[in-house]
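> could you look at this predicted model? Sequence included:
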Amino acid sequence: MRIRRVVTTRAGGRSKPPFDSFNLGDHVGDDPEAVAANRRRLARELGLAEDRLMWMEQVHGRTVAIVDGTEEGPAEATDALVTTRPGVALVALVADCVPVLLGDPEAGVVAAVHAGRVGARVGVVPAALEAMRSVGARPDRIEALLGPAICGECYEVPKPMADDVEKHLPGSACRSRKGTPALDLRAGLWRQLADLGVGRIGVDPRCTMEDETLFSHRRSAPTGRIAAVTWMEQ
């Protein structure tokens, strides 16, 4: 099974400032017609029917939904999607949080995870891996991509917060460019995935705060959302 992974940028859409222009989030205050047009373009560019894109009502939790493409509307109060159906594309929306795309090509299972500070802390990625395992995936065969997110040098947080996240997600606490307490969620998630036996882990090094081709809530709220998408082709 061939697994596809795509990460969008903010260019090429219909949204007007401050959501310019390829905003795919329908919960940020953007014109709904512009968001709908952007989502139609995303499906078209991926070569998929619009109703084959599965969205989430992301709430920074650890709930996982297993979907087959017949569901109507976004998965409610969900931060990870899993499917075994080829041609069903799973979408995670981010603007500083970490999008995690997972796939076991041998078993034919993929997942898309929205892992912000809270979700990463409470274990949304291990929950997604467990759901994948329940439908036939094996961690040693899973390939993971940690997508664009705010980097540790930019993600300043209070020290008690950094300490708390480090307790639950070891490897995430770091120092910012200013030398203050900070978090590198991708580093913590990389270590978590490795500890859980995931065979191959890739990292998109782009920082959403630094790279103005991407949306960043911390840099310029209100703002739009980029999408990390994964699906299987037969």
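Good, I have the coordinates.

> all contacts plus neighbour counts: C-alpha atoms, from now on.
Fine.

> how close does Ala187 sit to Pro17?
Distance of Ala187 to Pro17, given as C-alpha to C-alpha, to the nearest Å: 32 Å.

> so between these two, which is more surrounded?
In terms of neighbours (other C-alpha atoms under 10 Å), Ala187 is the more surrounded of Ala187 and Pro17; the figures are 19 against 11.

> A helix includes the more buried one, no?
Yes: following the definition DSSP: H, G, I helix; E, B strand; the rest coil, Ala187 is counted among the residues of a helix.

> residues touching it, list them.
Gly171, Ser172 (C-alpha atoms under 8 Å, 6 or more residues apart in numbering).

> helices of this protein, residue ranges please.
All helices of the chain, identified by DSSP state H, fall at 32-46, 117-122, 124-134, 159-168, 185-195, 217-220.

> would you turn those into a markdown table with distance to Gly69?
What follows is the helices of the chain, written out as a markdown table (distance: least, C-alpha to C-alpha, whole Å):
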| stretch | distance to Gly69 |
| --- | --- |
| helix 32-46 | 14 |
| helix 117-122 | 24 |
| helix 124-134 | 16 |
| helix 159-168 | 33 |
| helix 185-195 | 27 |
| helix 217-220 | 30 |
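
> nearest to Glu153, out of the ones you listed?
The closest approach between Glu153 and any of the helices of the chain, judged by C-alpha to C-alpha, belongs to helix 185-195 at 11.2 Å.

> that closest one vs helix 159-168, what angle?
With axes from the mean of the first three to the mean of the last three C-alpha atoms, to 10 degrees defining the directions, helix 185-195 sits at 20 degrees from helix 159-168.

> near Gly179, how many other residues are there?
Neighbour count of Gly179, defined by other C-alpha under 10 Å: 10.

> for the helices of the chain, which one sits closest to Glu57?
Of all the helices of the chain, helix 117-122 sits nearest to Glu57, with 13.4 Å by C-alpha to C-alpha.

> residues contacting the residue most central in space within the chain?
Relative to the mean C-alpha position of the chain, the nearest C-alpha, by C-alpha atoms, centre = their mean, is the one of Pro99, at 2.0 Å. Contacts for Pro99 were tallied using C-alpha under 8 Å, 6+ apart; they are Ala92, Leu93, Ala112, Val113, His114, Ala115, Leu146, Gly147, Pro148, Ala149, Ala228.

> next one for the comparison:
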Amino acid sequence: MSESRQRPAVRLTDFDVVRAPELDVANAARHGFFTRRGGVSTGIYAGLNVGYGSDDDRAAVAENRARAIAYMGLGDGDFVTPWQVHSPDVIVVDAPFAGERPKADGIVTRRPGLAIGVVTADCGPVLFADARNGVVGAAHSGWRGALGGVLEATIAAMESAGAERSAITAVLGPTITQPNYEVGTAMMAEFLDGDGARERFFAPGQAADKRQFDLPGFIVDRLRASGVSASFVGLCTYAEPDRFFSFRRTTHRGEPDYGRQLSAIALRD
């Protein structure tokens, strides 16, 4: 295990992290859907902001990341996240990045002790595990990513690394849910192009040109249609401001920026 910096004296607890029993199968992987609890950031980033893309103090973000990885029993050098761009692109890794992070929204590894993860603030963080064949993955899935195929691409990348589709378990972490996700009819039209059956993921909005979109429902549906076991932890990022960061809530409040929470998984050594 790498020890590129001393582990933080303050440790996160299970109270600070959302866990999914489905990913603890056979005790092959450790994981966490981290919340904003237990961090050192202040102001609008108060808590465990792990987003280097935010304007938060970089040292605070680094400390928050160190706390998250220490919770998983790893060191900073055992942890990688891609540069997320709302794409369907996926990378397979077996070591920390040597230089600039590659642009991708899915990441896969079969190396024990290497944590992989994504950061989100309303989009869907999906963690994948094939405990039988020793392959894990993570995907950042907003509606564009889900529609564009990032989930299917992550599953395919896991198969290329030795996973079996029928053995993969996927869990969607805290995500904005339908009551808080208002979209315009133009977005719905783009979404329905080529598949009118997707209208079932939209409910009437408060105005004629608005709809409420079920992002978790769509993500889980795509995962199950791909032949993997899939579930949702049932938590809304928008609805719990003391527990989660939310891009949409920040926008509604007129705040200048927002924090991000981490979702990570690693095969046990």
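Yep, it's here. Values in this document were obtained by computation on a predicted structure and should not be read as measured data.

> quick one on the thing from earlier: between the helices of structure 1, which gets nearest to Gly202 of structure 1?
Distances from Gly202 of structure 1 to each of the helices of structure 1 were compared by C-alpha to C-alpha, and the smallest falls on helix 185-195, at 8.6 Å.

> how far does that closest one sit from the chain's center?
For helix 185-195 of structure 1, the distance between its averaged C-alpha position and the chain's averaged C-alpha position is 14 Å (C-alpha atoms, centre = their mean, to the nearest Å).

> from Arg40 of structure 1, how far off is the alignment partner in structure 1 of Val135 of structure 2?
Under the alignment (TM-score structural alignment), Val135 of structure 2 pairs with Val109 of structure 1. Here Val109 of structure 1 is placed at a distance of 25 Å from Arg40 of structure 1 (C-alpha to C-alpha).

> neighbour count winner among these two?
Taking other C-alpha under 10 Å, Val109 of structure 1 and Arg40 do not tie; Val109 has more neighbours (26 against 18).

> does that one really touch Val88, like I thought?
No: with contact defined as C-alpha atoms under 8 Å, Val109 of structure 1 does not reach Val88; the gap is 10.8 Å.

> show me what contacts the aligned residue in structure 1 for Thr175 of structure 2?
Taking TM-score structural alignment, Thr175 of structure 2 has Ala149 as its aligned residue in structure 1. Residues touching Ala149 of structure 1, when contacts are defined by C-alpha under 8 Å, 6+ apart, comprise Val94, Ala95, Asp96, Cys97, Val98, Pro99, Arg186, Arg206, Cys207, Thr208, Met209.

> for Gly25 of structure 1, see how far away Ala149 of structure 1 is.
The separation that Ala149 of structure 1 has from Gly25 of structure 1, given C-alpha to C-alpha, amounts to 16 Å.

> hey, where'd the strands end up in structure 2?
Remark: strands of structure 2, listed N- to C-terminal, are 17-18, 29-34, 79-80, 90-92, 106-109, 115-120, 124-130, 135-141, 169-172, 182-184, 202-204, 210-213, 229-232, 261-267; assignment by DSSP state E.

> most neighbours per residue, which of those?
Most buried of those, by mean neighbour count (mean count of other C-alpha atoms under 10 Å): strand 135-141, with a mean of 31.

> check the mean deviation of that one from structure 1.
On superposition with structure 1, the mean distance recorded for strand 135-141 of structure 2 (mean C-alpha distance after the TM-score superposition for structure 1) is 0.4 Å.

> from the chain's centroid, how far away is that strand?
Relative to the centre of its chain, strand 135-141 of structure 2 is centred 8 Å away, using C-alpha atoms, centre = their mean.

> quick one, it and strand 29-34 angle?
For strand 135-141 of structure 2 and strand 29-34, the angle between their directions (the same axes, to 10 degrees) works out to 20 degrees.

> is there a neighbour count for Glu72 of structure 1? I'd like the number.
Residue neighbour count, defined by other C-alpha under 10 Å, stands at 9 for Glu72 of structure 1.

> show me what contacts the equivalent of Arg85 of structure 1 over in structure 2?
Residue correspondence to structure 2 (TM-score structural alignment): Arg85 of structure 1 is matched to Arg111. Under the criterion of C-alpha under 8 Å, 6+ apart, the neighbours of Arg111 of structure 2 are Asp94, Ala95, Val135, Leu267.

> quick one: closest of the helices of structure 1 to Thr63 of structure 1.
Using C-alpha to C-alpha as the criterion, the shortest distance between Thr63 of structure 1 and the helices of structure 1 is 7.0 Å, found for helix 124-134.

> any buried residues in that closest one, and which?
Of the residues in helix 124-134 of structure 1, those buried by neighbour count under the rule 16 or more other C-alpha atoms under 10 Å are Val124, Val125, Pro126, Ala127, Ala128, Leu129, Ala131, Met132, Arg133.

> out of the residues you listed, which is nearest to Pro222 of structure 1?
The shortest distance between Pro222 of structure 1 and any of the buried residues of helix 124-134 of structure 1, using C-alpha to C-alpha, involves Val124 and amounts to 25.2 Å.
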